[in-house]
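Chemist: here is the input, now give the coordinates:
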Amino acid sequence: MNTLQVTLSLDLASIRPIRLAPPPDTPPRCTRCDCLGSEKITRTTNRKGNAGRHYYKYLPCDKFLCFIDDRGNDPTNPSCHCEVSSKTYLAGSEKRVPRGLFFACRLGACDFHQPFRNSRGQHITVSSYDLADHLINLRLI
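Modeler: Here you go, the predicted model:
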């Protein structure tokens, strides 16, 4: 697996906000069992930057579908199998460094999953918690 560690310097004041694509407005159906997704809320003790976020999950399959917010919903992200722009996620936990960026269906309606790669095809990772916090605060991941 090719990974790339990047040192990144950002002037956060110079970054213009992007207009984010909308989150799903209805729960998706499971492609395996046709059950309807249920809305859940992450625990306030979640240490991955997701505390209190609403999400959809298939309870019978115990499968996470998507977060129900616009965080990471950049309309320039690659299209998923549903032909809508995907959502950017940060994989892994605080115990796994570096944490990889990836794209997944922002509606939770298909099984699209694609690593976030740079122009040389290397998987982009985030190894700094401070950088991850900034990206989360900017609603980019």
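
Chemist: from now on I want contacts and neighbour counts done on CA atoms only, so please keep to that.
Modeler: OK.

Chemist: need the helices for this structure, in chain order.
Modeler: Under the criterion DSSP state H, helices of the chain are mapped to 129-137.

Chemist: can you name the residues that contact the one residue sitting closest to the centre of the chain?
Modeler: The residue lying closest to the centre of the chain (C-alpha atoms, centre = their mean) is residue 89, at 2.1 Å. Residues in contact with residue 89, defined by C-alpha atoms under 8 Å, 6 or more residues apart in numbering, are 72, 101-104, 141.

Chemist: please generate a structure for the following sequence too, so the two can be compared:
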Amino acid sequence: MAFTVPFNGQGTDPNMQCDPMLTESSFNNELDSLINGMSQMSILPEIIASGLYNPRRLPFPQEPPICCRCGTRSVPDRVPSSNRLGDADRPCYRCDNDACWWRTGAYQGLLTYTDPRGNLPWNPECTCGAPSKLMMQNIILPDGMRELYYCCRLGKCSFYAVPRDKYGAQVRVPHTEAPYYIKRAVF
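Modeler: This next block holds a predicted model:
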């Protein structure tokens, strides 16, 4: 099975960061290998799966957003290199207020990532009125799946929504497939 991939090296957005060793041919070969090599590849809704073959991504915020929970300006940071779920060393903005409940909670003040992953232009609008960011939970469920969700791409609001499949269930992907989607900046 072959896919035609619109590919121009850097995508259509100057913030899009592609693998410099990736060519259209190698992208198609790798995608074909992925699809043919996985016996139970998850069936994603087309609106999400189209991110595999459409490299267009929206920009991430260039200026640190204000935390919508406490009003403090965020600071540039990186996810610890010890993260084993696909986010190691990923650039982000975090709330810098130690008194903020968001800073002390499970997300440790993370407001948004400063990379093109998940910035699909067709994602639903968040409370800010801009397309949201598609993300993957940092929890592997007992069945080996990880849930997807939408959040504010700009890091300015507390938007959260769940993508649903045609049966109304939250969209999930096998943890073993996550690297392929991450490499293609789908989520």
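
Chemist: how much space separates the residue nearest to the centre of structure 1 from residue 77 of structure 1?
Modeler: Separation of residue 89 of structure 1 from residue 77 of structure 1 (C-alpha to C-alpha, to the nearest Å): 11 Å.

Chemist: what is in contact with the two at once?
Modeler: With contacts defined as C-alpha under 8 Å, 6+ apart, the residues adjacent to both residue 89 of structure 1 and residue 77 are residue 103.

Chemist: what is the equivalent residue in structure 2 for the residue nearest to the centre of structure 1?
Modeler: For residue 89 of structure 1, the equivalent position in structure 2 is taken to be residue 135, counting by TM-score structural alignment.

Chemist: which position in structure 2 pairs with residue 135 of structure 1?
Modeler: Residue-level alignment of residue 135 of structure 1 against structure 2, with TM-score structural alignment as criterion, gives residue 181.

Chemist: thought that match was touching residue 52?
Modeler: Yes: distance between residue 181 of structure 2 and residue 52: 7.2 Å, which falls inside the contact criterion (C-alpha atoms under 8 Å).

Chemist: next, please give the residue ranges for the strands of structure 1.
Modeler: Taking DSSP state E, the strands of structure 1 run over residues 3-4, 38-41, 54-58, 63-67, 86-90, 99-105, 113-115, 123-126.

Chemist: run through the neighbouring helices and strands of the fourth one.
Modeler: Pointing back at strand 63-67 of structure 1 there. Using 3 or more C-alpha pairs under 8 Å, 6 or more residues apart in numbering; DSSP states H and E as the contact criterion, the neighbours of strand 63-67 of structure 1 among helices and strands are strand 54-58.

Chemist: quick one: the residues in structure 2 that the strand it packs on pairs up with.
Modeler: When structure 2 is aligned by TM-score structural alignment, the counterpart of strand 54-58 of structure 1 is residues 91-95.

Chemist: with structure 1 overlaid, report how far that stretch is off on average.
Modeler: After superposition onto structure 1, the mean distance of stretch 91-95 of structure 2 to its aligned counterpart is 0.7 Å, using mean C-alpha distance after the TM-score superposition for structure 1.
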